[in-house]
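A.B. asks: this one's sequence-less:
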């Protein structure tokens, strides 16, 4: 049984990689990485995101200065056409993953009942 589930997971991985959403995301990611200005800006944005997530997960308080810096960085990257497209494609892929997760979790939801 476990082998069948693993086989299904491998097929799902292939389907994700072949999906329009993934292909669009990969194309956008490649374009950002090919543009030195966009890559630098995007890397800075990702580093700020990671730092804030790590602080939050470790229970440290995020300062107003850090929030302000993050908001300025988000506003800046959203103005860059390549990064803006990448972020939109990331959102679409996230929606696909959320929908897949709902489908995968359906048997457990049926078994235990939906969370209220």
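C.D. replies: In hand now; what should we look at? Since the structure is predicted, the reported quantities are computational estimates derived from the model, not experimental observations.

A.B. asks: From now on I want contacts and neighbour counts done on CA atoms only, so please keep to that.
C.D. replies: Will do.

A.B. asks: Near residue 76, how many other residues are there?
C.D. replies: A total of 15 residues lie near residue 76 under the criterion other Cα atoms under 10 Å.

A.B. asks: Distance of it relative to residue 12?
C.D. replies: 36 Å (Cα to Cα, to the nearest Å).

A.B. asks: for this protein, what spans make up the helices?
C.D. replies: 2-18, 20-34, 36-57, 64-79, 81-112 (DSSP state H).

A.B. asks: Show me what counts as buried in the fourth one.
C.D. replies: So that's helix 64-79. 70, 73, 74, 77, 78 (16 or more other Cα atoms under 10 Å).

A.B. asks: this is the other structure I want to compare:
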């Protein structure tokens, strides 16, 4: 029987070798190699992180925070390279979520799905 860690490393390699990951990396490199794109993308990611931190700490998110995020989202939506990068990120996130569901299936079958997820 296969060692689960060996299978996990094989899965990591499969992800790295996947067309979706290669596309994500290519788009990431394109954005990061252009100074203005990188600055815009980094600023957006920083704003996202700050809002997530506030949510996790139970802090209120101000109208100013929301407006800043919306303005940045509009700007990056107009930037083709960043928009494509975000689409590729979303695709990889869906893949990782699907893989997590598959990995968790034995435990869910054993214990049942948590309340609210049934």
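C.D. replies: Thanks, I have it. Keep in mind that what you see is a predicted model, and the values were worked out from it rather than measured.

A.B. asks: if we can go back for a sec, point out the most buried one among the helices of the first structure.
C.D. replies: helix 20-34 (a mean of 17; mean count of other Cα atoms under 10 Å).

A.B. asks: what residue of the first structure matches up with residue 68 of the second structure?
C.D. replies: Matched to the first structure by TM-score structural alignment, residue 68 of the second structure sits across from residue 69.

A.B. asks: Give me the nearest residue to residue 38 of the second structure, chain neighbours excluded.
C.D. replies: The shortest distance from residue 38 of the second structure to any non-neighbouring residue, by Cα to Cα, 6 or more residues apart in numbering, is to residue 32 (4.8 Å).

A.B. asks: The one you found and residue 102 of the second structure: what is the separation?
C.D. replies: Distance, residue 32 of the second structure to residue 102 of the second structure, using Cα to Cα: 33 Å.

A.B. asks: Residue 82 of the second structure now?
C.D. replies: Applying Cα to Cα to residue 82 of the second structure and residue 102 of the second structure gives a distance of 30 Å.

A.B. asks: correct me, but the residue nearest to residue 38 of the second structure touches residue 42?
C.D. replies: No: the criterion here is Cα atoms under 8 Å, and residue 32 of the second structure misses it with residue 42 at 9.2 Å.

A.B. asks: Need the residues touching each of the two.
C.D. replies: With contacts defined as Cα atoms under 8 Å, 6 or more residues apart in numbering, no residue is shared by residue 32 of the second structure and residue 42.

A.B. asks: residue contacts, residue 65 of the second structure?
C.D. replies: By Cα under 8 Å, 6+ apart, the residues touching residue 65 of the second structure are residue 51.

A.B. asks: Check the gap between it and residue 38 of the second structure for me.
C.D. replies: From residue 65 of the second structure to residue 38 of the second structure the distance is 21 Å (Cα to Cα).

A.B. asks: same check, this time on residue 29 of the second structure
C.D. replies: 10 Å.

A.B. asks: can you check residue 58 of the second structure too?
C.D. replies: 30 Å.

A.B. asks: Same question for residue 13 of the second structure.
C.D. replies: 27 Å.

A.B. asks: same thing with residue 56 of the second structure?
C.D. replies: Taking Cα to Cα, one finds residue 56 of the second structure at 27 Å from residue 38 of the second structure.
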